[in-house]
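1. coordinates only, sequence not included:
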């Protein structure tokens, strides 16, 4: 019993490369028929028809497949020995489409090995199966390849038909979303064996000039298998126009339907332009025994092979004796020539992708038949080959799953497309036109850990144009970190200028569309290409400035304490008693506290220190200045009270001084109390004042209250200096009025210079300015008022007596 499998193929004597498709079909059927466990009692056979690339011939050949060939009666079969089971083909997508128009009516299984997405042209549930993976997988792989090598400015060369148009419509938005731009999109006319050479040359010259003029070094070619013939025309033009490496270099990216094919008259043409191309191909392996099968193929021993003589003559450029030919010149064929000696464009001994699809298609039909006959349905119904209906095999074809002899699993998805991936090969040509495919990557949708795309750059041989360096294909050079892209008006988004990032922004990668700000805890580097962590800044005891200020505060506090101790020790002496002893003690204690309160400003700001430092400083200084004001007022009133009949005698005394100190101090304390109640100081972080630092500080809460405190101290100081200035020439044994005047001038000078210095400083230096002002003004009061008295008490005790005071007053 014989079953017929028909291979629909566009076979012509000059396309020697396609002869492998026929040999693969023969090899697969031979393996199945010789396997007793595969289809016992069933012998597979085949017929081969040519479509001649025309719809009329395709429809005619399809009708011959279905019905009795010599009767031409539709819907009648007279020969049960030649029973049609399935159709394999065709290589050209449009041919497959025409075939399906007829085969779908009868639900005849059609296994298509063209990678073109013909299934999308038809409604769901139709009776064909695609022996190639989904086109979307190939498109995603091409995009991954382009992005891997950063080829974002590419050209597209495609066929001028509906499949070329659909390819452009599909990849344009996909590639654009991935950041790819198109330098040009050129369409070539559909190439057939009967294409006119003059037309091909004219169109090739036009496209060649476009390729050379473009800045794109990467060109994606999408067309049917024979389109490679057109690429050889471009290579021919490139050779004869002497395009050197300094002028133009192209790396070709070829889709899976394009096989390296040459026609007879291109035998001597240079193929250098395609050297180094990266080709997507259907994943394939050599089945066991295939190489030996090809080596044993000889024209004198190939019984029933109607193609081998034509193939042999065109492939080897020879002629068999007694065989008439008008196109062959050269030596006679011996029949012992070796297939492995042929150049790759004419024949390959390794199984190519299309042949591998045919091999798997034959086995898919065989396994479906085996499952169908061994199923319960077949056993119950006594299923026989001659009463088998076409539609019955679809259920088993859809569910077929097997491992072929090459070790690959073959199965279909729910859309009838092969569950597989693509290989990425590097085409390498030698000077003698020998051809090698080197697998450099793959696109495997079932890759481990989601690794769908993989590429081995080190295995790729680039064209000599690129001096073995990785090709470069961009419209504009990459913008370095620190720069951003600015698209040129009217040009694609891949063409841009590089502009420096604005102040305060960075870009950390090449070709950033926009610059970004650093986080609050970092700042832009000098080149604006990274963020540098900010330093935490506050006036610390561990740094020299903090240590110096703290040392001066403690040293001044010690001096003040010694002065206070000296005055208390000599409290009974005339010089201490003569200047209101209690007021002097109060002033010394307040100065001591002034020195010590400056320590609240040093160290990391805390909640308590932020609350206390400005208020404590304001109250203590108000007490000190009030004491100075009280001393000055006492001196003035004491002199005026000595005049005869003066009514001021009742005001002179201890109570007046105490009243001045208490009233002035309590008023400042009231201001500070309102400050703490309404808007108290708090811990804060300043990230704006200093670019490189994060400043830990005390926020004053209300600047109004802060300046009210300072203003009130200044008001007291101005009154004190005014009164002291009026009393500077009053007779006094120790000239205390002059000393007070000078001390208040120092005090006012320090705080007048404080205001601009404070406002112009930032961070810890602002705190340091305030500490310095506190220490300097306190030291001025201590030194100017108490230094002369300490001189007499410690160094000149003989002057510290009543007689000397009276004498000096006189």
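-> In hand now; what should we look at? Model, not experiment: these values are computed from the prediction.
2. every contact and neighbour count from this point should use C-alpha atoms.
-> OK.
3. ranges for the helices of the stretch 401-550 of the chain?
-> Using DSSP state H, counting those that start in this stretch, the helices of the stretch 401-550 of the chain run over 544-569.
4. what segments of it are strands?
-> For the stretch 401-550 of the chain, the strands defined by DSSP state E, counting those that start in this stretch occupy 401-403, 409-411, 422-429, 435-443, 453-455, 483-487, 496-500, 505-506, 516-517, 522-524, 531-533, 535-537.
5. tell me which other helices or strands the second one touches.
-> If contacts are counted by 3 or more CA pairs under 8 Å, 6 or more residues apart in numbering; DSSP states H and E, strand 409-411 sits against strand 401-403.
6. equivalent analysis for the third one, please.
-> Other elements packing on strand 422-429 under the criterion 3+ CA pairs under 8 Å, 6+ apart are strand 278-282, strand 435-443.
7. identify the residue spatially nearest to residue 138, adjacent ones excluded.
-> Closest residue in space to residue 138, ignoring its immediate chain neighbours: residue 422 at 7.0 Å, by CA to CA, 6 or more residues apart in numbering.
8. may I see the buried residues of stretch 594-614?
-> Residues of stretch 594-614 classed as buried under the neighbour-count rule (16 or more other CA atoms under 10 Å) are 594-605, 609-614.
9. now swap in stretch 549-569 and tell me
-> Within stretch 549-569, the residues that qualify as buried are 549-550, 552-554, 556-557, 560-561, 563-564, 567, counting by 16+ other CA under 10 Å.
10. one more: stretch 260-278?
-> Here stretch 260-278 shows 260-264, 267, 270-278 as buried, counting by 16+ other CA under 10 Å.
11. now do that stretch: distance from first to last residue.
-> 12 Å (CA to CA, to the nearest Å).
12. and the contacts of that stretch?
-> Stretch 260-278 is contacted by residues 14-17, 225-226, 228-229, 231-232, 234-236, 238-239, 250-254, 314-315, 344-346, 424-429, 433, 460-463 when judged by CA atoms under 8 Å, 6 or more residues apart in numbering.
13. A further structure is provided below for comparison with the first:
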């Protein structure tokens, strides 16, 4: 009638999980079989709970004052499971009162234990402990029977005689003839006293009697059915004969088919196919109320467990009274829970419950406690400071709201206005010798390309879009190619003009604007062809760089083909280098052709800017990479404007007396 230990162990596991106790110790007392010890230990560990120690006690060790209490002192487990038989709990743990400072939560596996009444010091130690006890149902008439029983009614019952000896300290006439009973300190009693008159008698604990009652009642039902079947057609004498011939083994099959409901508790009583009766455990809390005399412990029911629903343990947390040392539900873990933002890192020990909490790596989060691994954020997101949630990364690009973007935009506008001003001056003074002597068509073409070069900087500022990514490098490359081609054409024009003045020269027919314009057109068309191949094969596109900066993603234009980009830059570098070499070779021509000196300086500035641009461009990221390219465009364009046109504007505006043919030819 008592469920097997397997159900009790299931209830124990659910209790440990309910309170989150993953670090426990076990005391076995007087267990003869190692199988039961291994069964309980393996069951606990297989459910993710670690057993710090499993210590076996026996009475001989306790009498030698073995250091089993040292085990309690050393352990960090706050919950200790005690697996003991009913009759030995007060025996084997007698010395625990000397170690009352070892505050622990004791879980007692004492399935058939009666109401606990401890000796001095016991109740203090077990105050607040938990125990699983077999449920005890009310038995109709049992309490009245128990309280009215006495030696006078049952003179041959030895249990009643021993109770009278203990409670009333007297011997009844029925005990007077028993050997060893006579004692000078014992009085005489009539034997008709009842236990109802004993004020110290505690309320009856019906846990054990209830199981006995069910067993007897079940057997009585089986006997009744069996005898009823045998005598249904027989005479009374036949019934007496059958009773004499009845053997216990004949009841085996019948007991499995008996099924009835208890009249008091409405509980169904039967034996299943495994030969077990369904039962129920009470989860009890052993409490010493304030003011109670030493040794008294109240057993409070705080939960229940039924073998019919073995996966459901009912616990009433609010009804549990822990030891006064604990101000809240005790915690028994080897390692504290890892808070969100951290993950478990197993230690090199045998216990899986022992671990360290380490922060999640960059780009990872943990949003619950005790996570084994952290979760990686998507590429466009990043963990918050606590690494508990993923938040959107800050998008970075060179915007007009950025002071750097505003500064570069302002310089671009001022520079383009300066070029337009120079252009207006040249148009106004287009008939003066200074303007005429410098190939007006090339000068105007160069000024127009410089204006567009300054303005193309606006394609680099602002949020990168598909259109701006396609146009920015192509526009910049073609404009600068036109500018450098115009400078190269100017240089070639100087060389042709100088050689055409020599007697017998055959290149007089090349003097004029036709050669220079064809050179500009040819050089520019070649750059246009490179850009078209680039746009067709692998065009630039908006892209996010999520790896360069922590917590940021850079919105930039992916150049598509890096080789095509550097081909455009390299072609411009080739033209500028060629212009520089030619201008340098003719820098010492007569004063009437001194523009070669200005071109030499302009190409020196231009080449210096773009040679330094490449390492600077490769060493920067994000908006600063774009700013470096804009600076190179502005600086190289300003170099061409300042070295070629500003000196001429200075003569036109401030020294008009030098703007004469005589001064220009050096015949003054």
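-> Perfect, I can see it now. Everything numeric in this text was worked out from a predicted model, so none of it was measured.
14. where does the TM-score land?
-> Remark: TM-score between the superposed chains equals 0.80 [TM-score structural alignment, normalised by the length of structure 2]; 647 aligned residues with a CA RMSD of 4.5 Å.
15. residue 157 of structure 1 is nearest to which of the strands of the stretch 401-550 of structure 1?
-> Among these, strand 422-429 comes nearest to residue 157 of structure 1, with 18.3 Å by CA to CA.
16. mind telling me what residue 95 of structure 1 corresponds to in structure 2?
-> Using TM-score structural alignment, residue 95 of structure 1 has no partner in structure 2.
17. look at residue 95 of structure 1 and give its secondary structure.
-> Following DSSP: H, G, I helix; E, B strand; the rest coil, residue 95 of structure 1 is assigned to helix.
18. looking at it, it is touching residue 55, isn't it?
-> Yes: Residue 95 of structure 1 lies in contact with residue 55 (CA atoms under 8 Å); the separation is 7.1 Å.
19. the more surrounded of these two?
-> Taking other CA atoms under 10 Å, residue 95 of structure 1 and residue 55 do not tie; residue 95 has more neighbours (24 against 15).
20. how near is that one to residue 491 of structure 1?
-> Residue 95 of structure 1 is 40 Å from residue 491 of structure 1, by CA to CA.
21. re the thing from before, quick one: contacts for the residue nearest to residue 138 of structure 1?
-> Residues counted as contacts of residue 422 of structure 1 (CA under 8 Å, 6+ apart) are 133, 138, 256, 280-283, 442-444.
22. quick check: the farthest pair among these?
-> 256 and 444 (14.3 Å).
23. compare those two (neighbour count), which wins?
-> More neighbours surround residue 256 than the other of residue 256 of structure 1 and residue 444, with 27 against 21 (other CA under 10 Å).
24. quick check: that one touching residue 227?
-> No: at 11.9 Å, residue 256 of structure 1 does not count as touching residue 227 under the criterion of CA under 8 Å.
25. now for the buried residues of stretch 260-278 of structure 1, which pair is the farthest apart?
-> Among these, the pair separated by the greatest distance (CA to CA) is 264 and 278, at 24.5 Å.
26. and stretch 256-263 of structure 2, which residues are buried?
-> For stretch 256-263 of structure 2, the neighbour count (16+ other CA under 10 Å) marks 256, 258 as buried.
27. quick one: contacts of it?
-> Under CA under 8 Å, 6+ apart, the answer for stretch 256-263 of structure 2 is 218, 221-222, 267-273, 275.
28. for stretch 477-494 of structure 2, same thing?
-> Contact partners of stretch 477-494 of structure 2, identified using CA under 8 Å, 6+ apart, comprise 438-439, 442-443, 445-446, 449-450, 452-453, 511, 516-517, 519-520, 523-524, 527-528, 568-569, 572, 575-576, 578-579, 582-583, 593, 596, 599.
29. one more pass at 7 Å, please.
-> 442, 446, 449-450, 452-453, 516, 519-520, 523-524, 527-528, 568, 572, 575-576, 579, 582-583, 593, 596 (CA atoms under 7 Å, 6 or more residues apart in numbering).
30. and the contacts of stretch 256-263 of structure 2, which are buried?
-> In terms of neighbour count (16+ other CA under 10 Å), the buried residues within those are 218, 221-222, 269-271.
31. tabulate those in CSV, adding columns for distance to residue 313 of structure 2.
-> Below are these laid out as CSV (distance: CA to CA, whole Å):
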residue, distance to residue 313 of structure 2
218, 27
221, 32
222, 33
269, 21
270, 22
271, 22
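32. please name the residues that touch residue 204 of structure 1.
-> Contact analysis of residue 204 of structure 1 by CA under 7 Å, 6+ apart lists 233-234.
33. check residue 534 of structure 2 too.
-> Contact analysis of residue 534 of structure 2 by CA under 7 Å, 6+ apart lists residue 564.
34. residue ranges of the helices in the stretch 151-300 of structure 2, please?
-> Ranges of helices in the stretch 151-300 of structure 2, per DSSP H, counting those that start in this stretch, are 158-167, 207-230, 236-245, 251-255.
35. repeat for the stretch 551-700 of structure 1
-> In the stretch 551-700 of structure 1, the segments counted as helices under DSSP H, counting those that start in this stretch are 574-577, 581-597, 607-641, 654-678.
36. now do the buried residues in the last one.
-> It stands for helix 654-678 of structure 1. 657-658, 660-661, 664-665, 668-669, 671-672, 675-676.
37. what does the longest one give?
-> Of the residues in helix 607-641 of structure 1, 609-641 count as buried by neighbour count, 16+ other CA under 10 Å.
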